[in-house]
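> sequence isn't available, so here's the structure alone:
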């Protein structure tokens, strides 16, 4: 008797993206407790070197999200005296959330980030 069942779909290792998901969660929490964003950045730097290609794309995305977000935030703070700073800060929050949500959803599906070098989303 032969087995005619189809093999299960190949899934990424269950723990492969757990670190990346942790960093996304720390980034989300950073809107309430700011220091968790720095903790997430440290985790991303520590795990990127030994990660698979899929996970490494998430860590690179997260690291770039942190530093670009910090740059936009500083520009917003500097330009607050001419009132455009508030718009820059609001846009930065939206940008940061979109990138974090996009990355978290991709990590949940086991997909790599397609264009990690973009400054947008």
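Ah, there it is. The shown structure was predicted, so the numbers you read here are calculated from the model rather than taken from an experiment.
> every contact and neighbour count from this point should use C-alpha atoms.
Fine.
> how about the nearest residue in space to residue 111 that is not next to it in sequence, what does it touch?
The shortest distance from residue 111 to any non-neighbouring residue, by C-alpha to C-alpha, 6 or more residues apart in numbering, is to residue 54 (6.6 Å). Applying C-alpha atoms under 8 Å, 6 or more residues apart in numbering to residue 54 gives the contacts 17, 110, 111, 112, 113.
> structure B:
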């Protein structure tokens, strides 16, 4: 029974990673993924999947902060660079998370 539940939670995490990635094209999906992460966060406590939920939540909030700062600084042109760097960092974190998820490993735990 535990393995079935873990597989469902792993698939749930996969869906949220994909929603975050689709968020580059359809912004609202990132917000949907964030809500989904908060809804299932307690179900994943104590499993290796908890690290993925925390990783995704932190990625969302730090990237949002970066995008806001970049947007505020666009008029001085450095904002474009900040937005680009945040976008690259976000893609990196999402791809790393997906790779670790597919390998059955926690993320961000050293």
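Yep, that arrived. In this text the structure is predicted, and so the values were computed from the model without any measurement.
> picking that back up, where does the equivalent of the residue nearest to residue 111 of the first structure over in the second structure land in three-state SS?
Alignment note: residue 54 of the first structure maps to residue 48 in the second structure; criterion TM-score structural alignment. Secondary structure for residue 48 of the second structure, judged by DSSP: H, G, I helix; E, B strand; the rest coil, is coil.
> now the helices for the first structure?
Here the first structure has its helices, by DSSP state H, at 18-29, 35-48, 53-78, 84-108.
> in the third one, what counts as buried?
Right, helix 53-78 of the first structure. By neighbour count on 16 or more other C-alpha atoms under 10 Å, the buried set for helix 53-78 of the first structure is 54-66, 68-69, 72-73, 76-77.
> check the mean deviation of that helix from the second structure.
Taking mean C-alpha distance after the TM-score superposition for the first structure, the mean distance separating helix 53-78 of the first structure from the aligned residues in the second structure is 0.4 Å.
> which residue is nearest the middle of the second structure?
Centroid-nearest residue in the second structure: residue 56, 2.8 Å away (criterion: C-alpha atoms, centre = their mean).
> distance between the ends of stretch 40-60 of the second structure?
16 Å (C-alpha to C-alpha, to the nearest Å).
> identify the residues contacting the equivalent of residue 78 of the first structure over in the second structure.
Taking TM-score structural alignment, residue 78 of the first structure has residue 72 as its aligned residue in the second structure. Residue 72 of the second structure makes contacts with residue 79, as judged by C-alpha under 8 Å, 6+ apart.
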